[in-house]
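[1] Quick one: sequence and predicted model below, then my questions.
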Amino acid sequence: MVVALTLSGFTAPALTAQAPARTRRAVTGEPAGVRLELGYAADAFLPARGGLSREVVALDNLDLLLHLNLDVLLGVKETSVRVHVQSNRGSSVRARVGDLQGVSNIEAPREWRLYEAWIEHNIVPRRLSILAGVYDVNAEFDVIPAAGDFLNSSFGFGPEYSLSGEGGPSAYPLTSFAARLKARPVPALYALLGVSDGAVAVAERSRFALGDGEGALISFEAGYTRPMPGAIPVLDEPLSRVRRGRGQGIGRQLRRSRRWRIGRGRIVERVHTKVALGGWAYTRSFEAWDADASPGKSWGFYLLGERLLHEDPNGTGGLSAFARVGTAADAVNRLNLYVGGGLVYFGALPGRPDDVAGLGIAYARNGSAFLRALRAAAIPTERAETVLELTYKAQLGELFVLEPNLQWVMNPGMDPGVANALVFGLRGHVLLEFPSRRRGA
C-alpha cells in the first residue's frame, strides 16, 4: 500500500504592498520556495495459479522529495532544484512468478538510494529549459499518462527500452548523471533531448562514475499534447506558477487530472490527447547474440498515443484509450518488439469521480538473434510473453488510495517450463505534501 501526508500552509491578515515577494507567496498560496513530499506505496501479490510458487509476496517503496525554487529563495530566476531519496524493502514478485516484464513496478533492490538530484533552468520561460544532475530518463521520456495507474512495469516504461544496453538506462530504480533539454515552441508541441550514462547498473563500477569508456545513451522525443477540457496548462515544472482554480469546478477537475507515479516522485497531468515519437541509441557497441557477428549498436524507436474517447456529462470522468509500439536493434538486444495498449475509465462508479478502472495488454517479444543463441545452446524458450492486467484504483479520502489488481501472465519469462500465471495483487498508497497543492481544490 502507499501512504502520503499533506500539511497545509497558513493564512494571515492582508499583506501590505511593501511585504517581501517571498512572504506574499507563502501567505497567498503562490508557490513557496520549498516543498516537501513523502510518498509511500506497499504491494501484496499472490500467484494463485502457475508461476514458480504460491507464496504471498510483500514489498514497498518510500519516496522522500525536496523541491527548491531558487527564484524565491535566492533570486536566481527561473531555476529549481530537486533532491529525491528512495527506500525499497520486501521480497521479489518476479522470483515467484518467473516473468520478464515485471508484475510490480515498484520492485527494486532492498536499499536506500539517491534517486534524483538535479537543477533545472528555464532559458526561455515556458518555452525552453535545461536540466542536469542525477535524473530518471523515464520521468519525462516514454510517458503515457493514462497508463500510469497500471501496476505492471511495461505500462510505465517500454521493456525493449528499459531492458536495453548493459543494465538498462538511467531509470527507476537505478539512476545516474544525465542532462536534458526541453523545448515547447507552442503550448501543444514539445521536444526532448537527453544524454545519460550508458552503463548505469554495471556491477564493477559506481552508478555515478563517468569517463570510464562505457559510453552514453542519447534519448529524444517529440510530441503533441492537448490538455483536458477546463484544465489549466502547465509546463510540468514542480514549482510552476499556476493560478489556482478559477472557481471550484475547475479546481476539482484539475486535481482529478493529476496522477501520482509511484516510484517516480512526479505528478503527471491527465491529457485529452497525446501523440509522441521517440528514440534512443547508445554510443558504444555491444556484443552480438550471434557468436560469429561483430559487436553492434543498441538503438530503438517507439510511438505512443492516448486519447479521451468519451467524457462524462459532468466533466469529471470519462473513457481514455492508449497504445504504444516499440522496437529495438535485434542483433544486441534481447527484446526486439513491444506492443501495449489499454482502456482506462476515470470516475468508473457513480458518486466516485476520482476512482479509476483499467484493462491493459502488454506483449514483449524476443529478438531473432537472441532466440538463435539460446537454441544453439539447447536452451528452450518461447517467442514472447503477454500480460493482461485488470485494475481498479479506489480513492479513499484525500490521501489514501487502494488498488486491487489482477494479472494473467502468459509464457512467464518466455520459459516453456513455467506455467501461465494468475496473480492477484493489492496496492495501497499515500502522498503527503507541504505546502499542499490540494489547497483550493
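    The structure has been received and is ready for your questions. Residues are numbered from 1 along each chain as shown.

[2] all contacts plus neighbour counts: C-alpha atoms, from now on.
    OK.

[3] how about the helices of the stretch 301-441 of the chain, start to end?
    368-376 (DSSP state H, counting those that start in this stretch).

[4] Can you show me the strands along it?
    318-328, 335-346, 356-366, 384-396, 400-410, 419-434 (DSSP state E, counting those that start in this stretch).

[5] In TSV: those strands, plus distance to residue 3.
    Output for the strands of the stretch 301-441 of the chain, formatted as TSV (distance: least, Cα to Cα, whole Å):
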stretch	distance to residue 3
strand 318-328	26
strand 335-346	21
strand 356-366	18
strand 384-396	11
strand 400-410	6
strand 419-434	3
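
[6] Which one of the ones you listed lies nearest to residue 133?
    strand 419-434 (23.3 Å; Cα to Cα).

[7] and the angle for the closest one with strand 400-410?
    In terms of direction (axes from the mean of the first three to the mean of the last three Cα atoms, to 10 degrees), strand 419-434 departs from strand 400-410 by 160 degrees.

[8] hang on, the earlier thing: looking at the strands of the stretch 301-441 of the chain, which is nearest to residue 33?
    Closest among these, using Cα to Cα: strand 419-434, at 11.1 Å.

[9] can you give me the angle that closest one makes with strand 384-396?
    40 degrees.

[10] who does strand 419-434 touch, helix- and strand-wise?
    strand 3-4, strand 34-51, strand 400-410 (3 or more Cα pairs under 8 Å, 6 or more residues apart in numbering; DSSP states H and E).

[11] Any idea which of the ones you listed gets closest to residue 193?
    strand 34-51 (27.1 Å).

[12] Quick one: residues contacting residue 383.
    365-366, 371, 414 (Cα atoms under 8 Å, 6 or more residues apart in numbering).

[13] distance of it from residue 152?
    Residue 383 is 20 Å from residue 152, where distance means Cα to Cα, to the nearest Å.

[14] Flag every buried residue along stretch 375-385.
    381, 383-385 (16 or more other Cα atoms under 10 Å).

[15] which two in the residues you listed are spaced the farthest apart?
    Longest span within those, Cα to Cα: 381 and 385, 10.6 Å.

[16] want to compare, so here's the second one:
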Amino acid sequence: MGQSNLGRAINKAAVGLGLAAGLLTASNPAWAEGGSALKLSGAYRADIAGTLSGGLAKRGRVLDDLQIFGDLDLERAVGWKNATAHFQLLDNSGGRPNEDTGSLQGVDNIEVARQRARLFEAWVEQSFGEKASMRAGLYDLNSEFYANESAGLLLAPAFGIGSELAATGPNGPSIFPSTALAARLRVTPNPHVYAQAVALNAHAGVLGDPGGVETSFDNGLLLVAEAGWTGNGKIAAGVWRYTRKQDDLRLTTPDGDPAPATAQGAYLLLERALTRGDRNAPRHATAFARLGLSDGDTTAFHGGWQAGVLVKRVFAGRPDSAFSIGLNQALLSRKYRDNALDDGRRLSGSERAIEVTYADKIGPVTIQPDLQYVKDPGGDRALGHALVAAVRFGVAF
C-alpha cells in the first residue's frame, strides 16, 4: 500500500486535527466588533484505493488532501461595503491509483500529478444589492459552473466537471488542483433564475506550482457562460470557448507543425428531487443527468454524459448517512482514436464506468467505502475491465 504514503497521511491527519484549535482561536480577531470578521475552517481526506481486477496493475494506493478555508467580511474588517474575500489552501500527496486503472477520466478526485502545497483560491467578491455580484482573483471554475450538487458524493472526477472540458487548455482549465486568474459576473433576477459568465486565464497556475501565479495571459482566455433555473431541482445550460487556438490532434500545417484549432463546447445540466418534503428528511432522493459536447479536435474527448442518484439520510437514525450511484461515459474523439491506430492500438469509441458509494459518520470521522467498475479503460479493448475499490476517511474542522 506504500507505507511512506500512509505514514505521511497519518501525520497530516494529526496536523489537521491539531489545526482545529488554532483555527477556532484565529477566527475570533479582536478588531471585529459584533462577531468575527474572519472565519477559518478546514477539511482532511485520506483515500485507500486499489485496482482489484483488470486495468494495468493490481495494487493499493494511499493519497490524501488537506484543505484550509478562510472567509473575510471586508465590511466588518475594513469598511468595504457588500464585499467579502475568500482563500483556500491545498496540500495533496500520495499515490496515483489511476496509473493502475488506465482510465482516461480518472477514478479518484483528490489525485494530483504534482504532490505539493498550493494556494488554490484567493478572490474578492463585490455584491451589487441582492441580484448581482462580481468575483475577481484565483477562482475555481467548477465551484459554480458545470456543477451538480447531487453528484458531489461520488469520487470519480468525471462527476465533478465533464472530461471534455477538464482535458482542455495548456495545462488544464482553472479547476482542482490549480486555478487561474479570473473575473466572474453572476446575476439572479429572482430566487430561481440565474445567469453567470466568467473569463479565466487559459493557463492555470498558483503559488506552489512551477512559476507560481500565471499573469501573462499569453495563452489567451477561457470564456464560459451558464444560465439556469433552480427550485425543486435544476435546469441549466452552458457554453465555453478558448480565445486562442490550440494544437489540432491530427491535422498539420505545410511546415509539419500541428494545425491551429478552436477549442469550444457546450453542456446541459439536469437535477430533480425524486421525493417530496424536507431535503433533510429520511431517504430524500435526488437524480441528476448531464451531457457535454466539444470540438473533438484538441483533446481525447468529443463529449460525454453522467447520470446518477443521491439518497440522503438513508437510515432515519443515521442523519449523516448517504448513498449514491452514478454512471458515466466518455466519448473518444475520432482524431484521438486515429492517432492510436497509427501506433497499433485499436480503441473503442468510449470509456464507461459505474460507481456505487456509501458514506456515514462515526464520531467526527466520515467513512466512505466506494466501488467503481470501468469498462474499456482508456478505450483500450486490450485492457481488462477494471474493478476499483476505495475507502475514504474524512474529518472537517
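    That came through fine. Predicted model only: the values in this text are computed from it and were never measured.

[17] hmm, back to that, output the helices and strands packed on strand 419-434 of structure 1 as TSV; include the columns mean neighbour count.
    Formatted as TSV, these follow (neighbours: other Cα atoms under 10 Å):
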stretch	mean neighbour count
strand 3-4	20
strand 34-51	21
strand 400-410	21
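
[18] I'd like to know which of those strands is closest to residue 64 of structure 1.
    strand 34-51 (4.9 Å).

[19] which residue in structure 2 lines up with residue 349 of structure 1?
    Using TM-score structural alignment, the equivalent of residue 349 of structure 1 in structure 2 is residue 315.

[20] For that match, list the residues it contacts.
    Residue 315 of structure 2 neighbours (Cα under 8 Å, 6+ apart): 282-283, 321.

[21] Same question for residue 200 of structure 1.
    166-170, 174-176, 207-208 are the contacts of residue 200 of structure 1 under Cα under 8 Å, 6+ apart.

[22] what's the counterpart of it in structure 2?
    Match for residue 200 of structure 1 (TM-score structural alignment): residue 204.

[23] nearest spatial neighbour of its match, skipping sequence neighbours?
    residue 180 (4.4 Å; Cα to Cα, 6 or more residues apart in numbering).

[24] Tell me the spacing between the one you found and residue 342 of structure 2.
    In terms of Cα to Cα, residue 180 of structure 2 sits 35 Å off from residue 342 of structure 2.

[25] ok, now residue 368 of structure 2?
    Distance of residue 368 of structure 2 to residue 342 of structure 2, given as Cα to Cα: 42 Å.

[26] about what we covered before: aligned partner of the residue nearest to residue 204 of structure 2 in structure 1?
    By TM-score structural alignment, residue 180 of structure 2 lines up with residue 176.

[27] Please apply the same query to residue 193 of structure 2.
    Residue 193 of structure 2 maps onto residue 189 in structure 1, by TM-score structural alignment.

[28] likewise residue 299 of structure 2?
    Checking TM-score structural alignment: residue 299 of structure 2 goes with residue 333.

[29] Was I right to think that match contacts residue 367?
    Yes - applying Cα atoms under 8 Å as the test, residue 333 of structure 1 and residue 367 come out as touching, 7.1 Å apart.

[30] who's more crowded, these two?
    residue 333 (28 against 22; other Cα atoms under 10 Å).

[31] element containing the closest residue to the more buried one other than its chain neighbours, please.
    Sequence neighbours aside, residue 164 is the residue nearest to residue 333 of structure 1 in space, at 6.1 Å (criterion: Cα to Cα, 6+ apart). Per DSSP states H and E, residue 164 of structure 1 falls between elements, in no helix or strand.

[32] since we're on the alignment partner in structure 1 of residue 169 of structure 2, how many residues are nearby?
    Using TM-score structural alignment as the criterion, residue 169 of structure 2 maps onto residue 165 of structure 1. If you count neighbours by other Cα under 10 Å, residue 165 of structure 1 ends up with 25.

[33] Just give the number of residues close to the closest residue to residue 165 of structure 1 other than its chain neighbours.
    Computed as Cα to Cα, 6+ apart, the closest residue to residue 165 of structure 1 that is not its neighbour in sequence is residue 298, at 6.4 Å. Close neighbours of residue 298 of structure 1, defined as other Cα under 10 Å, add up to 25.

[34] what sits against the corresponding residue of structure 2 for residue 298 of structure 1?
    Residue pairing (TM-score structural alignment): residue 298 of structure 1 is matched to residue 263 of structure 2. Contact analysis of residue 263 of structure 2 by Cα under 8 Å, 6+ apart lists 168, 241-242, 245-246, 294-295, 297-298.

[35] Residue 114 of structure 2 now?
    Contacts of residue 114 of structure 2 (Cα under 8 Å, 6+ apart): none.

[36] If you count neighbours, what's buried in stretch 84-95 of structure 1?
    Applying 16+ other Cα under 10 Å to stretch 84-95 of structure 1 flags 84-94 as buried.

[37] Then stretch 111-118 of structure 1?
    114-118.

[38] What about the contacts of residue 200 of structure 1, which one has the most neighbours?
    So for those (other Cα under 10 Å), the most neighbours sit at residue 169, 29 neighbours.

[39] ok but it is inside a strand, no?
    No - the assignment for residue 169 of structure 1, made by DSSP: H, G, I helix; E, B strand; the rest coil, is coil rather than a strand.

[40] Would you check that it makes contact with residue 137?
    Yes - the criterion here is Cα under 8 Å, and residue 169 of structure 1 meets it with residue 137 at 7.4 Å.

[41] list residues touching both of these two?
    With Cα under 8 Å, 6+ apart, residue 169 of structure 1 and residue 137 have common neighbours residue 196.
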